Structures are given as structure tokens and as C-alpha cells.
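Undergrad: predicted coordinates and the sequence they were generated for:
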Amino acid sequence: MTRTIKGEQLDLLMEQASEALAKTEYAEAERLADRALHMARSADDFERMARICLPLMEARRQRLQLALDAGQEGGVQVRQSVVPDEVPEPGCYLFQPPLVGADARRLRLAALEADVPVAVICREPFTQLRLCPIVAIGQATVRARIEPPADPEHPDLSWFAHALEQLGDEAIDSVDTGLDLDRQVDALLARLDAVPDHEKLHQALEATCRALDRETRDRPTRGGSRRQRPIADDGEGTLDGGAEEVDDAA
């Protein structure tokens, strides 16, 4: 497949994602934009990656808001067991032991495939200091330790939303900014796979992709000329290997 053809495919996916977003088909927009993001990464097309981040973030923001709205009505649903092949109702879910992060991820992905807006958090056993470890599983594993809810069996929605923010903040803070930019992009992409409901994580990926695009275009080639963009652009403006473990220092 030529670079130009792949670029055209990416532009088509981005157009389809934008159309789905305009129609308020948020799950479809999220699926299309996420597919385009990973396709652009495989092509080293960091300029398109940057452009994809914001519509992907918006689709996820809208989907999360629908989940939080449902949680406002029905409360946070606490789970300690799973139903095989379950398609959940819209809302907010807290998975507790003996369930693990992989169980929470399966429910989130099943809901996305079924166009059901959900937000899912998994907590692990409380620490000796009575902190509440929360975890998200994906191409990276992200953990943060936060204060537990006042009532662990009936956590309120404000605690749930705070926990989502803390996971995303930890995902960003754990990236080594001393790495080469391409490795930072991959680190952020892996964390976004685990923690998709965090706006600043999308923004961090967008900014890093733009910086890497500038660096790539400005880098001289062996013949002395500047390196061209990886894919022809109209001028408008999965990771291999094992999962990475991300943990806070608390």
C-alpha cells in the first residue's frame, strides 16, 4: 500500500468520524477516530495523529457525559461479579475485588461496541494506609492511589469523577519526558488505550505528535535535504510487545 493511498484512507476515516460526531453517534465516532489514530501511528503520520486527537477527545467527552448523566439518575453501580457477554445499561460502574482491571476493560469495550455510554473504574484492595488503589488496563497498566469514598459500597458520583481524573493525571505524569518524542507518543498512546476518558491525556498526545511532526520534517536526510512528511498531505489544518506498568509513587 502506497503512502498516498494510506493517507487517503486516513482522511476518509477522519471524515466519517466527523460526520458521526455531527450526528451525535458518539460511539461510532469514537471507534472510527481511534482506528484512524492507530493507522496514522503505523504510518508515522504524526501530523494526522495530532488532528485526530481532538475529534476523538470530543466523541469520548460526549460519551462520558452521557454515562455521568445516567449515573446521576441511577448512582454508581458497584460490581463484585460479572455476567458473561453482558451488554450493560448506560451509567457508571465501579468494579471491586475479586474483579480486576481486565474485567472492567471487557465491560467498557463491550459497551462501546454496543453503542452504550458507560464509564468504568476498577479498584483494588485498600492499602494498609486505607488508600484506595484504582487501576486501568490496556496497552499500559495505570494505577493511582486516592482517598476512598466515604461509603465504599455506595460511592457518590463526585468521587467517581474525581477517580477518573486522577487516573488520567497519573497516566500523563508517568511519561518520561526525557525520552525521544516517538517513544513519548507511544507511551501516551498506550496510556490512552487504558484511560480513554481523560481530556488532558488526549491534549498531551496531540501536543507531542505536533512536536514530533515538526522535528521529523525539519530533520535533514542523508542527502542534506529536509525530511518530507511521511504521507502526502493536503495542507489543511498497535503497540507491539508487553503491556507497560504505570504506578504512582504513593
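TA: Yep, it's here.
Undergrad: contacts and neighbour counts: CA atoms only from here.
TA: OK.
Undergrad: the helices in the protein, which residues?
TA: With DSSP state H as the criterion, the chain has helices at 3-22, 26-42, 46-74, 101-113, 157-173, 181-194, 199-218.
Undergrad: any idea which of those helices gets closest to Glu147?
TA: Taking C-alpha to C-alpha, helix 157-173 is the member of the helices of the chain nearest to Glu147, at 9.0 Å.
Undergrad: still on that earlier bit, distance to Gly241 and mean neighbour count added to the helices of the chain, as TSV?
TA: Converted to TSV, these look like this (distance: least, C-alpha to C-alpha, whole Å; neighbours: other C-alpha atoms under 10 Å):
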stretch	distance to Gly241	mean neighbour count
helix 3-22	24	18
helix 26-42	15	22
helix 46-74	21	21
helix 101-113	18	18
helix 157-173	19	19
helix 181-194	11	21
helix 199-218	20	19
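Undergrad: next, the one to line up against it:
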Amino acid sequence: MEQASEALNTGRYLDAALRCRSALTLARDEHDFERMHRICMPMLEAQRYLRQDALDSGVIHTIAKPSDIPETPGAECYLFAPSFVGADALRFRKAANDAGFAPFVLTREPTTSKNQWPIVGVAQRVVRVRLDPPENDTPNPKWFSNASERLGDQGIRDALDAAKPDDPPAWVVDDFLDRLDACPEHEKFIMALAQACADAIGQPRPTTKRRRGIVDDPYSF
């Protein structure tokens, strides 16, 4: 975490965010929820800067075919549209991050019969929310930001709804981790993850395996 803090303090926000994610995974493997709780806030701050940089660019790329994908993605907004699916957007973001770039990425699925756009985020679990499309089907930064907020809010609800009242707190943490890649820029989601970690501090390790419903297919509409 020292390297993540140094990266954050020197304005290397993508490096800080990625190091926080790695530290979060390591801490979970060690059942160290106190450390996970401490990691969440610098991760939130790093993601906040990355999100705002992309929105401040004012550029939203609609990616509807392979040739729409720029060779060098910048710190801008990208809306993947059919026939791409959420898993494609996840791969794009991870590849861009590995190359040192921080795009802000969302995916929309085909328009529904009610003339809404399903917005989807893919992680170990899929998060999906349906929104009214932007005017003239042309996203602007305000619409893009709102879509991201709505997606993350749904991710929080999904994570909390996955648990039963008597589930170990560690399982609730895992329910959030299952969805973190679906909405990594969402501040309230990271805050809810931090609260779940705090609730798990000092609690006994689960003695049974966590069981949840069938995972959504990230390639489906």
C-alpha cells in the first residue's frame, strides 16, 4: 500500500488504483478485512480522479464496430454498443489499463421494447440497469455520468440483495467484490464495500462455502 499511496500523492492515479486493487485482493486472500477497509478510501480517491478526467475531456466515443476502437485509447469516455457486449468492454478496459491508459467505459445493450437502453457492467457478476436513451441517441458527459451512477447504485442493491440475514459478513464483502469490476468508478459502491469490510472485522471465518445463484451470462442480452 505504500507504493499505492505514493502513486496517489504524486498524481499517478491509474497506478494507484491498480495497486489498490491488487492490495485488496491480497488482503482478502489473507482474510484481513481491516486492511481491506483501509485500502478502499485511497482506491476511491484514485478512481474519482480517473472518472473526472475522462468526463472533463468532453469526449464520448461510441464503439459499435471494431474499427471504432482507437489504437491508443485516452482518458476519455467509451460507450460500447451492439453488437459488442459487456465482456468486450471489460477486456478493452483491462487492456487499456495494462498499457497505461484509463478510459471510462460503459456498455449498452439493444434497445428494449419500452425504448430504453440496458446499461451493463461485467465482473464475476453482471450488473444491469435500464435507462432512457440520450437525446438523439447521442450521449453527452452528463448522461454518461448519470448512467454510471445508476449502474453503480444497482450494483450496491444487487450485492446487498444477494445475502441472507444470517450470512457471514465475509460473504457480503465477497458479494461486493464480485461486482467491483462492473462499476469500478462508482464512489458509493466503494464506500459500501468499505462498510462491508468494516462489518467483517473481527468476525469468525465462515466454515461453509458461500453459495449464490447462477451467474448471469455476460454475453447475453
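TA: In hand now; what should we look at? Keep in mind it's a predicted model, so treat the numbers as computed, not measured.
Undergrad: now the TM-score, please.
TA: With the length set by TM-score structural alignment, normalised by the length of the second structure, the two chains reach a TM-score of 0.87; 208 aligned residues with a C-alpha RMSD of 2.4 Å.
Undergrad: do you know which of the helices of the first structure lies nearest Gly91 of the first structure?
TA: Per C-alpha to C-alpha, nearest to Gly91 of the first structure of the helices of the first structure: helix 46-74, 4.4 Å.
Undergrad: that older thread, reformat the helices of the first structure as CSV; add distance to Leu129 of the first structure.
TA: Converted to CSV, the helices of the first structure look like this (distance: least, C-alpha to C-alpha, whole Å):
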stretch, distance to Leu129 of the first structure
helix 3-22, 44
helix 26-42, 38
helix 46-74, 29
helix 101-113, 21
helix 157-173, 18
helix 181-194, 26
helix 199-218, 29
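Undergrad: can you tell me which of those helices is nearest to Glu244 of the first structure?
TA: helix 181-194 (7.9 Å).
Undergrad: matching residues in the second structure for that closest one?
TA: Mapping helix 181-194 of the first structure onto the second structure (TM-score structural alignment) gives residues 169-182.
Undergrad: for the most centrally placed residue in the second structure, which non-adjacent residue is closest in space?
TA: Among the residues of the second structure, Cys183 comes closest to the average C-alpha position under C-alpha atoms, centre = their mean, at 2.1 Å. Spatially, and ignoring its direct neighbours in sequence, Cys183 of the second structure is nearest to Gly152 (5.4 Å; C-alpha to C-alpha, 6 or more residues apart in numbering).
Undergrad: which among the helices of the first structure is found nearest to Cys132 of the first structure?
TA: helix 157-173 (9.7 Å).
Undergrad: how far off helix 181-194 does that closest one point, in degrees?
TA: Angle between the axes of helix 157-173 of the first structure and helix 181-194 is 160 degrees (criterion: axes from the mean of the first three to the mean of the last three C-alpha atoms, to 10 degrees).
Undergrad: contacting residues around helix 157-173 of the first structure?
TA: Applying C-alpha atoms under 8 Å, 6 or more residues apart in numbering, the contact partners of helix 157-173 of the first structure are 68, 71-72, 75-76, 121, 134-136, 142-144, 146, 149, 188, 191, 195, 197-198, 200-201, 204, 246-248.
Undergrad: out of the helices of the first structure, nearest to Pro90 of the first structure?
TA: Between Pro90 of the first structure and these, the shortest gap by C-alpha to C-alpha is with helix 46-74, which sits at 5.8 Å.
Undergrad: the closest one packs against which elements?
TA: helix 3-22, helix 26-42, strand 91-95, strand 118-123, helix 157-173, helix 199-218 (3 or more C-alpha pairs under 8 Å, 6 or more residues apart in numbering; DSSP states H and E).
Undergrad: need those in TSV (columns: distance to Asp182 of the first structure).
TA: Below are these laid out as TSV (distance: least, C-alpha to C-alpha, whole Å):
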stretch	distance to Asp182 of the first structure
helix 3-22	19
helix 26-42	10
strand 91-95	34
strand 118-123	29
helix 157-173	15
helix 199-218	7
